[in-house]
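Colleague: quick one, structure for this:
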Amino acid sequence: MAFIALLFALFSTGSCSSQVPLVMWSSEGYTLPQLVSPAAGHIISNVQLMAYLNSALGSAPHNMLLFLQDKLSKDDFTRYGGVFGNKQDSVFPNLESALQSSSSPLVLPALSWLGASAVPSLLQEKLGVSPLSVDPDTLEHLRFNASENTLLVINLPYSSGAYLSCQDVLRNNDEVIGKVLSIMKAQSVPYTAIYTGLKPSRVIEEPSLIVQSSMSRSLLQAVVDEVKPPLMFNSTRGPCIMLWAQNLNVSFSDKEWIDLGPSTFASGGSVSTSGSFCNETNSQLVLDYGSSVSPYNPFRLIFSMSQRRYPVSARNWFTLDTVELVFNTLTATYNGSHGIYAPAEYSFHCQNVNNFRNALLVPHAQNATQWRILFTDFQIQGFSILNGTTDFSYASDCAGFFTPGIWMGLITSLLMLLILTYGLHMIMQLRSMDRFDDPKGPSISVPQSE
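Modeller: Prediction:
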């Protein structure tokens, strides 16, 4: 039951517009390698899925069971998985039992459904064998060799018709999963299993970006600027540092701004990343512009990052420790660790990074105050970059939740609430007269002492 609740918690972070979930586990006694969990809301692409499978199948059994359902969405787990305490109503008891017996199941909440449809071909390429479609009755008569690669595909239906409800279909599919796993266990064959869908069972229609772009172009004739790809530094193990910005502006002693963006991100730019490095705890990106930034020759920008684990949050965080501006034979150093940080598996993004107004880069020495730095739409990531990816991970933004507008609204609301409370208090303190004059009786005599 705990694993179905875990599935619900993970699946609830992504959109269900065009993604399917993928669950992967191995038989008892075998452990899948620990992989970096995808960031909340991140959609796994085909390339990233291949990287996950390469890592997972490195030590896992190569007898592969692929439970391929016609349609599958996270809503199927949240509606029918018994995650709200109604365990008796769960339609996935066998899947739940398999996940509990596995020491390290892998859950990908949001996999591109185009990537999900390519799972059989990806496994075929990885294992080097052709897929074999089977059902439980056929599987009972087959014998397997644990030392040979096997790819078994068990196709599962999905229906919402009048004859059989979705809940009943999913319960029957879970029984098929249980039978197949029991057969493999009876033959003492180690296996690795994957449960996913060919396409989502529930799709939320979203406006077409092409239609929106066409309408905007016809109304405003707006010219869309070309988005340049991020700068990426690759080590021997693959990509490890990514950087992007709309503008990288620097200025010396209030002189004219120099934009380093075109030299950094444009194709055929003059920047060199020689001297950059990365490892598990430290990363350094060196942007060497040589003699292209006249008259400051040579000219370099150096971004130094580190990551460490903080027990309070129970996770690793990375910080941009320093930004060094090397010109001629001098170095201006800026400390960014107080404001530029993010979880290690995320990237950092900020619309405005500077050293003179609401500064995130604090001058470290006197000569650093002579330079002005302004990075617009700045984004950087120095750790946890997947092989084959060209996109940043989920971005941790520098913009705080309580903006000036929110603070104004909160303070105004609290002030009005205080006035209302004071008014109610004054009304409750009013006292009515407790003595009345009867015109037919004697006059009321009120002593002066009262």
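
Colleague: from now on I want contacts and neighbour counts done on CA atoms only, so please keep to that.
Modeller: Noted.

Colleague: what's around residue 404, how many residues?
Modeller: The local packing of residue 404 (other CA atoms under 10 Å) involves 10 other residues.

Colleague: one more, please, to line up against the first structure:
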Amino acid sequence: MRCRSVSTMAFTSVLLFICSIYSCYAQVPLLMWTSGGSNMPHLAQPAAGQTVSGGQLASYLKSALSGAPHNVLLFLQDKLIMEDFTMYGGVFGNKQDSAFLTVESALQASSSPLVLPALDWSASHSILELFQGELGIPAVHINPNTLKEIKLNTSQPSLLAVHLPYSAGVQTKESLLKNDAIIGEVLNVFKSQDVPYTAVYTGLKPSRVIEETPVMAGRSVGRSLLQAPPQSSVKPPLVVNNTAGRPCILLWADTLLASYSGKQDDLAIHIFNGSADTAGSVCNETLSRLVINYQNVLDLRSLRLIFSMRKIFFPVSARNWSVVEQVVLEYDGQRAIFNASGGIYSPAEYSFHCQSVSSIQSPLLVPRSATDNANQWKLSFTDFQIQGFNVTGEDFSYASDCAGFFTPGIWMGLLTSLLMVFILTYGLHMIMQLRTMDRFDDPKGPAISVPQKSGEIISISPLLHSLFD
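Modeller: I've put the predicted structure just below:
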């Protein structure tokens, strides 16, 4: 037990040291371990501060699978950074408060776990393809709720992928706790069936990215404009070509969350890794129809996500506009149709961009009818951008954003400022209207004479003297 605790402390110390000298936010970590009783070749850990590229990752996986079990479990979390382990893991304080109890226990039980603190997050998108190439079998996306129904065969390799969500902010620890519980349930199923396994836990992208501009040799360090940040490697948009082989439709989204019957999946994960199936897409001068085909997602045999766009001329503005008329989901012989409610449009020469396109809150997507199958679905797109006309290359044209210029905050500020100006103007006007008396009576001066009809003069000086003396 003392050796186990010492090894754990050494492992966490190395983890902290690597994280402290390296920018943990620009990459994603990768953890790999085997079940108890199984061995994995001892692999050299990368040097502190080294970023593992896609080619190096393929070399690591090939060496690991040479002796590790070929029943592979891939736990793919939407977002993951090394700080999640240092903030919510059992590195500081009591291990009972750790959000990674299952993962930490599995790493301790493994004879030779592999920890890559800094994996190039663009390479994490291809990890599924790397395992499929090494094992020679397709991946099966599973739901933890239906995992108990799967009967595993130890004589044949298997590749099971489990998708894990991620919530940023105050819900991060709660989200990690739920994911750790899911990992524990999956591992318990393998233990109950006495199947040796190799598990991999990583993120598809980091939750935070800090840009770092390297200092080039012979280049002086000076000030730069804030409006011109350094270029970073960003996944390219989905490009659909026409019959002539030229791009005609572009699509980009940070997430394309779809929920159906209590299950949720990010459809964007399967789009930007170069394996998107866009069979059935069409585009011409007046109509563009983007079709994205999926297999075995949300426990559905097949799913088609369709964006229908049309170019319409509006006489009021005297120009053509690109309008997204409908978003259609075709699944297992059924259809769910969302109307865009007139909110997803842009000039035909531009692309459309919106930070949030949702069917839940402030919906831009509305079910076509109250009894339509769309009521069983919930769609939420973030950082969504699409262009269906006047595409000149593989880059978007100028984006027409859905956010209005006068937001509620701006309106509140304007009205408050106008009210304050009105009060100030009224106060200045009242001050300028003040007038002082041009004559004052001296009570001890000459008496005031009041002429009477009879010509008599009444003197009131004694009365005034009695009042003021």
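
Colleague: and the TM-score between them?
Modeller: TM-score for the superposed chains, counting by TM-score structural alignment, normalised by the length of structure 1: 0.46, backed by 223 aligned residues with a CA RMSD of 2.6 Å.

Colleague: how about the helix or strand hosting residue 191 of structure 2: buried residues?
Modeller: Residue 191 of structure 2 belongs to helix 172-192 when elements are defined using DSSP states H and E. Of the residues in helix 172-192 of structure 2, those buried under the neighbour-count criterion (16 or more other CA atoms under 10 Å) are 173, 175-187, 189-190.

Colleague: so the following helix or strand past it versus helix 172-192, what angle?
Modeller: On the C-terminal side of helix 172-192 of structure 2, the nearest following helix or strand under DSSP H and E is strand 198-205. Per axes from the mean of the first three to the mean of the last three CA atoms, to 10 degrees, the angle that strand 198-205 of structure 2 makes with helix 172-192 is 150 degrees.

Colleague: strands of the stretch 101-250 of structure 2, start to end?
Modeller: Chain-ordered strands for the stretch 101-250 of structure 2, with DSSP state E, counting those that start in this stretch as the definition, fall at 114-119, 140-142, 158-164, 198-205, 238-241, 247-252.

Colleague: does the first one pack against any helices or strands, and if so which?
Modeller: Right, strand 114-119 of structure 2. In terms of contacts (3 or more CA pairs under 8 Å, 6 or more residues apart in numbering; DSSP states H and E), strand 114-119 of structure 2 is packed against helix 2-20, strand 28-34.

Colleague: got the angle between that strand and strand 28-34?
Modeller: Using the same axes, to 10 degrees: strand 114-119 of structure 2 against strand 28-34 is 170 degrees.

Colleague: ok, residue 31 of structure 2 - contacts?
Modeller: Listed by CA atoms under 8 Å, 6 or more residues apart in numbering, the contact partners of residue 31 of structure 2 are 113-116, 200-202.

Colleague: got a winner among the residues you listed for most neighbours?
Modeller: Compared across these, residue 202 has the highest neighbour count, 24 neighbours, by other CA under 10 Å.

Colleague: mind listing the helices for the stretch 201-350 of structure 1?
Modeller: All helices of the stretch 201-350 of structure 1, identified by DSSP state H, counting those that start in this stretch, fall at 209-220, 261-265.

Colleague: mind putting these in JSON lines, distance to residue 371 of structure 1 and mean neighbour count included?
Modeller: Compiled in JSON lines, the helices of the stretch 201-350 of structure 1 are given as follows (distance: least, CA to CA, whole Å; neighbours: other CA atoms under 10 Å):
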{"stretch": "helix 209-220", "distance to residue 371 of structure 1": "40", "mean neighbour count": "11"}
{"stretch": "helix 261-265", "distance to residue 371 of structure 1": "17", "mean neighbour count": "20"}
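
Colleague: among the ones you listed, which comes closest to residue 278 of structure 1?
Modeller: Across these, the minimum distance to residue 278 of structure 1, taken as CA to CA, is reached by helix 261-265, at 19.5 Å.

Colleague: for that closest one, packing partners?
Modeller: The helices and strands touching helix 261-265 of structure 1, judged by 3+ CA pairs under 8 Å, 6+ apart, are strand 247-252.

Colleague: other SSEs contacting the strand it packs on?
Modeller: With contacts taken as 3+ CA pairs under 8 Å, 6+ apart, strand 247-252 of structure 1 sits against strand 258-259, helix 261-265, strand 371-381.

Colleague: who are the packing partners of the helix or strand immediately after the longest one in the chain?
Modeller: Scanning forward in sequence from strand 371-381 of structure 1 by DSSP H and E, the next helix or strand is strand 395-397. Judged by 3+ CA pairs under 8 Å, 6+ apart, strand 395-397 of structure 1 is in contact with strand 347-354.
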